[in-house]
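*Asks:* Need a 3D model of the sequence below.
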Amino acid sequence: MLKSNIKKGSPLTLGILGGGQLAKMLASAAYRMGLNVAVIENHSFSPAGDMTKLDFSHGWENLQELDAFIEASDIITLENEFIDPNILEYIEARRTVYPSSATMRLVQDKLIQKQTFQSAGLPVPNFVQLDSLEQALSFGESNGFPFVVKARKYGYDGYGNATVFDKESLIEAWTRFHNDKVSRPLMAESFVDFTKELAVIVARNYNGHKEVYPCVETVQYRHICHEVIAPAEISESIMKKAQQIALQSVESIDGIGVFGVEMFLTTDGDVLLNEIAPRPHNSGHYTIEACQTSQFENCIRAVCNLPLGSSKMIVPAACMVNLLGQIDGEGTPEDVRELLGHSNIWLHLYNKKKSRIGRKMGHITAVGNSQTEAIGRARSASNAISW
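*Replies:* As a prediction, this is how the structure comes out:
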């Protein structure tokens, strides 16, 4: 048991900014390690908040609620990248927070993120800041169509991205972005002709110790991750290159905690850095069953500056399938008995109150002696559950 610095004789309390499924899985790992958990989220119910008595449901914009959360927590981490760094600075005056406000200022704005990576010599697609439609048209003329228009902040699972194929679709995307309730600054990025989308989880603590997980393949459909295959079926040289790029990207932002690094394997065999998530990542859920130490446990170890656990896989292969909402309705699935009849699979449900089309409601991880076997098991099991 890690002892609390603020409550004599009590376990350390891990504070989590956010209460979704990532916080839920972080909390599960924390409880297994003998810690207490505090959650702050701007909802009366959240998957993680429902797991603890230390649930602060009025959110971090409420100063009184935030102060109470800070007082309850020994050390604080986060489950999403949308928290105002000024809030993190406020917390840092009284508690340790990882990732830090300085790191978040480099990550939260995707333009600044790309500029940081470029300055560190990391391979990134061509990109430019967009201040006008004319600039966007000029980028298309000089770099060619298609290209990607991105909101610089608050995008996830493809929300905030638009691939434009010609002048007409660019104007349509530009109009849509600027008709949002909150106008967001934009950037343009060259479209990458890729053969696979790759991801690597990196854990790093204050002392600079790091663990780099195997490179995985993520299978996306309409910008939403559907499957993760571990390890990716790529050459050893590509595997090492992706892991090295991932580690360097985390070091370039002085990242402490766990980070999900997304990359492209191009048709030319190059690896290009796409984006970084300063938190546990969907591409790392397989690590709970398939690796010696899960991304969630290593996140806790990293922010507490503990020795990191091994990131090595303990099975030959694994496949994670996201369970996505198929209708707008209740959050409880119809039945799980058929699914639980499958062998070598693990079911994770996120306990969300409502299902929406495309919403992540849970996931399944399957293991096998090969990627093909693990994929087959995961897909078969996922077909046995629905909302």
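
*Asks:* going forward, measure contacts between C-alpha atoms and count neighbours the same way
*Replies:* Will do.

*Asks:* which residues sit in contact with the most centrally placed residue in the chain?
*Replies:* Taking Cα atoms, centre = their mean, the centroid of the chain lies closest to His281, which sits 3.0 Å from it. Neighbouring residues of His281 by Cα atoms under 8 Å, 6 or more residues apart in numbering: 22, 201, 259-260.

*Asks:* Closest one to Val321 out of these, please.
*Replies:* Ranked by distance to Val321 (Cα to Cα), the contacts of His281 are led by Leu22 at 15.7 Å.

*Asks:* and for comparison, fold this next one:
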Amino acid sequence: MLQEEITNKRVGIIGGGQLGKMMILEAKKMDFEVIILDPSSDCPASSIADQQIVAQFDDQQAIKQLADQSDVVTYEFEHINVEILKRLEKQGYQTYPTPTSLEVIQDKYQQKKKLFTADLPVPEFKKVSTVKEIKEVADQFGYPVMLKSCTGGYDGKGNALINEEAEVESAYQELGEGQQPLMAEQFIPFTKEISVIICRDTAGKRVVYPIAENEHQNSILIETKVPAQITEEVKKEAIELARQVIDVFAGVGIFCIEMFTTENGEVLINEIAPRPHNSGHYSIEGGITSQFEQHIRAITGLPLGPTTLLRPIVMRNLLGGKQEGQAVVDGIEDALQVPETKVHIYGKQESYYERKMGHLTVMADDVEQAAERASKAESLIQIRGSN
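*Replies:* Predicted structure coming up:
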């Protein structure tokens, strides 16, 4: 009877983008009913959801409707109305990760403050609101310095690297001239960017995925290699930090903790995402239990699955080209001739420059061979807009 109760659960997802779509693909394998809320009627997840509520993400009545029709609610991105989720939680509705953890994480300053208070290693940071304050903090930290919007940033939007004092004014203007809360952060001359995907269930049990090594361009993730080429000491430190982070936030579901490593072996926490993450996409083909299946298991009360890496694997994002318009994808047939290549196209209707339109993964006997294959396969696919 217990098993029947669990597998009959209805899952509500706020957001119908690619992360929501990939959650649904795993949820349907276990026969869950899935309802999504998204303002776009043709969002990527719309084609496979059992039901869609077409509404804005700050529509409190629509979010209440989603909760009423679901046994558990989750979300695929952080920038949503946390106050309605907190009210619903008080009324007995289940939302995971919890609204309390989301409230802190969706504000980068509060997120860093909580980590710092918990004595976890983070770059130096300070809240700023004027050009004068930015210059004062930059003099304190030293150039270069990162200027960040505290809320709303993603894929490089909301970040500005300031290399010298002459760039302060333009960075300030770029990020809204103080209309949104800002923070300045010490720039870390990192040797590697890594991320740890970790999952925690409602009872507090945790499982950790193999560490990913990431490459960004313009603050957009381009490539993920697994396993990361790091020392055993750095690996142990990163895993321990991830475990501490998810406990600090009492997280339920998948969390991604992005980190920097330095030349002296130091590991610093950069940012946290309380959801499946781009750098964990490799787990669909490369892991026994994908991050999406794991997330669904955790929030619905099912046992967590093993996180064993099957083979070395590389993930490459497929970004939109400079020509904007109705999305057209060329070259999949050629790319699939590259050994052990899998291609995922998200189904976004519009393509624009550097928009995440899909990804591919390639497995091989070692990471170097997988990277070579992934680079070749990615070069064969072109995503453009058609007028």
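
*Asks:* so of the contacts of His281 of the first structure, which ones are in strands?
*Replies:* 201, 259-260 (DSSP state E).

*Asks:* who wins for most neighbours among the residues you listed?
*Replies:* Taking other Cα atoms under 10 Å as the neighbour criterion, Ile201 ranks highest of these with 30 neighbours.

*Asks:* So for that one, what's the nearest residue that isn't a sequence neighbour?
*Replies:* Excluding its sequence neighbours, the residue lying closest to Ile201 of the first structure (Cα to Cα, 6 or more residues apart in numbering) is Gly260, at 4.7 Å.

*Asks:* That neighbour -> the second structure?
*Replies:* Aligned by TM-score structural alignment, Gly260 of the first structure pairs with Cys256 of the second structure.

*Asks:* wait, what's in contact with the nearest residue to Gln326 of the first structure once chain neighbours are set aside?
*Replies:* Using Cα to Cα, 6+ apart and skipping residues adjacent in sequence, the residue nearest Gln326 of the first structure is Ile357, 4.8 Å away. Counting by Cα under 8 Å, 6+ apart, Ile357 of the first structure makes contact with 324-328.

*Asks:* Now list the buried members of the residues you listed.
*Replies:* Buried residues within the contacts of Ile357 of the first structure, counting neighbours by 16 or more other Cα atoms under 10 Å: 324-325.

*Asks:* how many neighbours does Ser170 of the second structure have?
*Replies:* 13.

*Asks:* part of a helix, is it?
*Replies:* Yes. Counting by DSSP: H, G, I helix; E, B strand; the rest coil, one finds Ser170 of the second structure located in a helix.

*Asks:* what residue of the first structure takes the place of it?
*Replies:* Aligning on TM-score structural alignment places Ser170 of the second structure opposite Glu172 in the first structure.

*Asks:* And its match, how far from Val164 of the first structure?
*Replies:* Taking Cα to Cα, to the nearest Å as the measure, Glu172 of the first structure falls 9 Å from Val164 of the first structure.

*Asks:* ok, now Arg184 of the first structure?
*Replies:* With the distance defined as Cα to Cα, Arg184 of the first structure ends up 18 Å from Val164 of the first structure.

*Asks:* the strands in the stretch 151-300 of the first structure, which residues?
*Replies:* Ranges of strands within the stretch 151-300 of the first structure are 161-164, 186-190, 194-204, 210-212, 216-221, 224-230, 257-266, 271-277, based on DSSP state E, counting those that start in this stretch.

*Asks:* Can you lay out the ones you listed as JSON lines showing distance to Ile314 of the first structure?
*Replies:* Putting these into JSON lines (distance: least, Cα to Cα, whole Å) gives the following:
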{"stretch": "strand 161-164", "distance to Ile314 of the first structure": "36"}
{"stretch": "strand 186-190", "distance to Ile314 of the first structure": "38"}
{"stretch": "strand 194-204", "distance to Ile314 of the first structure": "16"}
{"stretch": "strand 210-212", "distance to Ile314 of the first structure": "15"}
{"stretch": "strand 216-221", "distance to Ile314 of the first structure": "15"}
{"stretch": "strand 224-230", "distance to Ile314 of the first structure": "11"}
{"stretch": "strand 257-266", "distance to Ile314 of the first structure": "20"}
{"stretch": "strand 271-277", "distance to Ile314 of the first structure": "25"}
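
*Asks:* Let me know which of those is the nearest to Ala317 of the first structure.
*Replies:* Closest to Ala317 of the first structure of the strands of the stretch 151-300 of the first structure, according to Cα to Cα: strand 224-230, at 5.6 Å.

*Asks:* Next, the angle strand 194-204 makes with that closest one.
*Replies:* 70 degrees (axes from the mean of the first three to the mean of the last three Cα atoms, to 10 degrees).

*Asks:* Now strand 224-230 of the first structure on the second structure. Mean distance?
*Replies:* Superposed on the second structure, strand 224-230 of the first structure shows a mean distance of 0.3 Å to its aligned residues (mean Cα distance after the TM-score superposition for the first structure).

*Asks:* Need the counterpart of Ile299 of the second structure in the first structure.
*Replies:* In the first structure, Ile299 of the second structure lands on Val303 (TM-score structural alignment).
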